[in-house]
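A.B. asks: Below is the sequence, then the predicted model.
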Amino acid sequence: MKKPELKTALLALVLCTSALSLHAQNDGIPVTSMSRLRGLGGDSRQFDQQSKLQYDQMLNEAHKKDAVATDRNPQLIRLRAIAKRLIPFTTRWNPDAAKWDWQVNLLRSDTVNAFCMPGGRIAFYNGILTKLNLTDDEVAMVMGHEIAHALREHAREQAGKNTVTNVGARILGALGSAYFGVDPRLGDAAAGIAAKGAALTYSRGDESEADLVGMDLAARAGFDPRAGIALWQKMGAVSKGAPLPFLSTHPSGSRRIEDMNKNMHLVLPVYARAKGLDPNNLPPYHTIALPRS
């Protein structure tokens, strides 16, 4: 091949690669601007520092009660492996996530709950893994949803809304309580860590956004977004009219599943690309049945 032809071929390859890269960034769930109300919820650096203090305090209290899984715990290893796959795609939704001190911990408790505090501080209760018999894809959907709340700064936005409407106290003084809802019927030590906390109820818009952003993160990391449907079906089956801590701050129901299904066509091609599959010929998603009661 002559040099001019080689240059032309290389240029075409570069342009093609750039186009594919741009497509990979622009497909999936569209990225929208975050609410301006976040600015009324306090300085982001102070908010992050308060979050860190609350998270560290929670871990210290849990360690005293031997309620924190060790680094060798198989479930914790599993959680951290899933987080490692999700985190590289978080900057699409919040560029600051590249500077976050990401942490993943597992609390020994039957509580069905999980959360991600500002700054990427993640915690799961063992109960959400065992009581729902979650697959890795379903864990990714839970984690992606919780990470989404942190990425989109929903807590700071909620604080801003409270300031505007004069409803409730500012969130800065009780950030830990905002996240640590627990089931009072569970008397174990880890659940008791947060017993005095009041759960923060996000708006329907925040919850919907977290569902979709979580689906997008999971799909890009190679987790099947259809797992989200199975997850919320399991949540509904386990709750049986008695709200779980996770559901107390994350309203469930047919509307939620309907919203996810409406946007599934946007994330399935992203998932297929991540897995090297034909988006028009994906195998069905298979969950694991709930444990027998």
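C.D. replies: Great, that's in hand. In this text the structure is predicted, and so the values were computed from the model without any measurement.
A.B. asks: okay, CA-based contacts and neighbour counts for the rest of this
C.D. replies: Will do.
A.B. asks: From the contact counts, what lies against the helix or strand hosting Ala62?
C.D. replies: Following DSSP states H and E, one finds Ala62 within helix 44-64. Helices and strands touching helix 44-64, by 3 or more Cα pairs under 8 Å, 6 or more residues apart in numbering; DSSP states H and E, are helix 175-179.
A.B. asks: Show me the contact partners of the helix holding Ala62.
C.D. replies: Residues outside helix 44-64 that contact it (Cα atoms under 8 Å, 6 or more residues apart in numbering): 68, 107, 117-119, 121, 156, 172, 175-176, 189-190, 193.
A.B. asks: Stretch 73-84 too?
C.D. replies: Taking Cα under 8 Å, 6+ apart as the rule, stretch 73-84 contacts 69-71, 104-106, 136, 139-140, 143.
A.B. asks: at 6 Å what do you get?
C.D. replies: For stretch 73-84, contacts defined as Cα atoms under 6 Å, 6 or more residues apart in numbering pick out Leu106.
A.B. asks: returning to that earlier point: ok, the contacts of helix 44-64 vs Thr165, which is closest?
C.D. replies: Arg156 (14.3 Å; Cα to Cα).
A.B. asks: Spit out the contact partners of the closest one.
C.D. replies: With Cα under 6 Å, 6+ apart, Arg156 has these contacts: 38, 41.
A.B. asks: For it, identify the helix or strand it belongs to.
C.D. replies: Per DSSP H and E: helix 154-165 holds Arg156.
A.B. asks: buried stuff in that helix?
C.D. replies: Within helix 154-165, the residues scored as buried using 16 or more other Cα atoms under 10 Å are 154-163.
A.B. asks: Give me the angle between that helix and helix 44-64.
C.D. replies: Between helix 154-165 and helix 44-64, the angle comes out at 120 degrees (axes from the mean of the first three to the mean of the last three Cα atoms, to 10 degrees).
A.B. asks: one step back: buried sites along the helix holding Ala62?
C.D. replies: Those would be 47-48, 50-52, 54-55, 58-59, 61-62, for helix 44-64 by 16+ other Cα under 10 Å.
A.B. asks: what's the helix or strand for Ala123?
C.D. replies: Per DSSP H and E: strand 121-125 holds Ala123.
A.B. asks: ok, and what's touching the very next helix or strand once past that strand?
C.D. replies: Following strand 121-125 in sequence order, the next helix or strand is helix 126-130 (DSSP H and E). With contacts defined as Cα under 6 Å, 6+ apart, helix 126-130 is touched by 108-113.
A.B. asks: okay, now the one to match up with it:
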Amino acid sequence: MCFEDSNQQVRKESTPMQLRSLVPLVIVTSSILSACVSVQTTQPGAIGLDRTQRMSTLVSADELNQGAVTAYAQVIGEANKEGTLNTNAAMTKRVKAIANRIIPTVGVFREDAKSWDWQVNVINSDQLNAWAMPGGKIAFYSGIIEKLQLTDAEIAAIMGHEISHALREHSRERASEEANKSLVLGILSQATGAGATTQALADLVYKTTLGLPNSRLHETESDRMGVELMARAGYDPRAAIAVWEKMAKLTGGSSSPEFLSTHPSNDTRIKDLTNYAAKVMPLYEAAKKS
């Protein structure tokens, strides 16, 4: 993470020996502080998202996007090798058609994303999962569509949510935390060749997209951005509420208490989505008429 102040570590009553023992901490902390910048990855959109983000300069958006290209190719290549890639032509066509409606709306949050190399694939798996890597690399698992019996609008809700993670560069925020904990990317860039660095970035992208849970803040931001994207694409934003109602029913309300989880509880999520779906209903109504 990007620390705000390192001076609090040094107290006036510290002895010379104690001060000397703090030198390594101060050096590392200073390095981390100098490697952090405030950014705003997206425009606020109609929902008014305006949180300032803190990113590490040790991992740039371009580097992470390149890592995503490698990581995505590896995931898709493995699925292809196992015979699980796009095995249901009708489902794949359906998911890609929904993506083709949502992707043109991303300019409301960031104009440059309209020119990303967007890729959409469906992996045959029982997992209740879908994700989007940096730079617009999307994967849906057949399990989430089949087990939840998703409508097109509900697929759009999930897709809008996952795309929002990519637009908001949540992976980069999480990668910044990982990088700053050990300064690992700075060490790698000096001690390894370009190929190894690219693979390290690919591993980091995979970890921060599939391997680590998103924070409550990131999940809430993506929920809110997602309903705006789907509404602008002409999908009823209230379908996002239905997704989590179905999820709660499928899990039998067995999700962990909210204070023990990095994700909002189903009840909290549904309440927030109900509020924000109402806010973007005019966008949906306008899209239906266009």
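C.D. replies: Everything's here; your move. As the structure is a prediction and not an experimental result, all values here were calculated from the model.
A.B. asks: picking up where we left off before, quick one: which of the buried residues of helix 154-165 of the first structure is nearest Gly222 of the first structure?
C.D. replies: His154 (25.5 Å).
A.B. asks: now for that closest one: what does it line up with in the second structure?
C.D. replies: Counting by TM-score structural alignment, His154 of the first structure corresponds to His170 in the second structure.
A.B. asks: ok, how many other residues are close to the closest residue to its match other than its chain neighbours?
C.D. replies: Excluding the flanking residues, the one nearest His170 of the second structure by Cα to Cα, 6 or more residues apart in numbering is His218, at 6.7 Å. Residues near His218 of the second structure, counting by other Cα atoms under 10 Å, number 20.
A.B. asks: how much space between the counterpart of Ala240 of the second structure in the first structure and Ala97 of the first structure?
C.D. replies: The alignment partner of Ala240 of the second structure in the first structure, by TM-score structural alignment, is Gly228. Look at Gly228 of the first structure and Ala97 of the first structure: by Cα to Cα, to the nearest Å, they are 23 Å apart.
A.B. asks: Pick out whichever of the two has more residues nearby.
C.D. replies: It is Gly228, of Gly228 of the first structure and Ala97, that has more neighbours when counted by other Cα under 10 Å, with 26 against 20.
A.B. asks: For the stretch 101-250 of the second structure, just list every one of the strands.
C.D. replies: Assigned by DSSP state E, counting those that start in this stretch, the strands in the stretch 101-250 of the second structure fall at 119-123, 130-133, 137-141.
A.B. asks: Now do the helix holding Ala62 of the first structure against strand 121-125, angle only.
C.D. replies: 40 degrees.
A.B. asks: Next, the mean deviation of helix 44-64 of the first structure compared to the second structure.
C.D. replies: Its aligned residues in the second structure lie a mean 0.7 Å from helix 44-64 of the first structure after superposition (mean Cα distance after the TM-score superposition for the first structure).
A.B. asks: so that helix matches what in the second structure?
C.D. replies: Against the second structure, helix 44-64 of the first structure falls on residues 61-81 (TM-score structural alignment).
A.B. asks: to the chain's geometric centre, what's the distance from that stretch?
C.D. replies: 15 Å (Cα atoms, centre = their mean, to the nearest Å).
A.B. asks: Could you do stretch 143-158 of the second structure as well?
C.D. replies: 19 Å.
A.B. asks: okay, that stretch sits on what stretch of the first structure?
C.D. replies: Stretch 143-158 of the second structure corresponds to residues 127-142 in the first structure, going by TM-score structural alignment.
A.B. asks: What's the end-to-end length of that stretch?
C.D. replies: First-to-last residue span, stretch 127-142 of the first structure, Cα to Cα: 13 Å.
A.B. asks: for it, which positions count as buried?
C.D. replies: Under 16+ other Cα under 10 Å, the buried positions of stretch 127-142 of the first structure are 127-129, 131-142.
A.B. asks: One more: stretch 89-106 of the first structure?
C.D. replies: Buried-residue list, stretch 89-106 of the first structure, by 16+ other Cα under 10 Å: 89-90, 93-94, 97, 102, 104-106.
A.B. asks: Export those to JSON lines and append columns for distance to Ile147 of the first structure.
C.D. replies: Output for those, formatted as JSON lines (distance: Cα to Cα, whole Å):
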{"residue": "Phe89", "distance to Ile147 of the first structure": "11"}
{"residue": "Thr90", "distance to Ile147 of the first structure": "8"}
{"residue": "Trp93", "distance to Ile147 of the first structure": "10"}
{"residue": "Asn94", "distance to Ile147 of the first structure": "11"}
{"residue": "Ala97", "distance to Ile147 of the first structure": "10"}
{"residue": "Trp102", "distance to Ile147 of the first structure": "10"}
{"residue": "Val104", "distance to Ile147 of the first structure": "11"}
{"residue": "Asn105", "distance to Ile147 of the first structure": "14"}
{"residue": "Leu106", "distance to Ile147 of the first structure": "15"}
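A.B. asks: from the residues you listed, which is closest to Ala272 of the first structure?
C.D. replies: So of those, ranked by how close each gets to Ala272 of the first structure (Cα to Cα), first place is Phe89, at 16.0 Å.
A.B. asks: and the nearest residue to the closest one once chain neighbours are set aside, how many residues sit next to it?
C.D. replies: Leaving aside its sequence neighbours, Phe89 of the first structure sits nearest to Leu217 (Cα to Cα, 6+ apart; 6.2 Å). Using other Cα under 10 Å, Leu217 of the first structure has 32 other residues around it.
A.B. asks: Under the alignment, what does Leu217 of the first structure map to in the second structure?
C.D. replies: In the second structure, Leu217 of the first structure lands on Leu229 (TM-score structural alignment).
A.B. asks: before we move on, the earlier item: against Thr29 of the second structure, how distant is the residue nearest to His170 of the second structure?
C.D. replies: 25 Å.
A.B. asks: Leu85 of the second structure now?
C.D. replies: From Leu85 of the second structure to Thr29 of the second structure the distance is 45 Å (Cα to Cα).
A.B. asks: follow-up on the earlier one: distance to Asn100 of the second structure added to the strands of the stretch 101-250 of the second structure, as CSV?
C.D. replies: Listed next are those as CSV, based on distance: least, Cα to Cα, whole Å:
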stretch, distance to Asn100 of the second structure
strand 119-123, 10
strand 130-133, 15
strand 137-141, 12
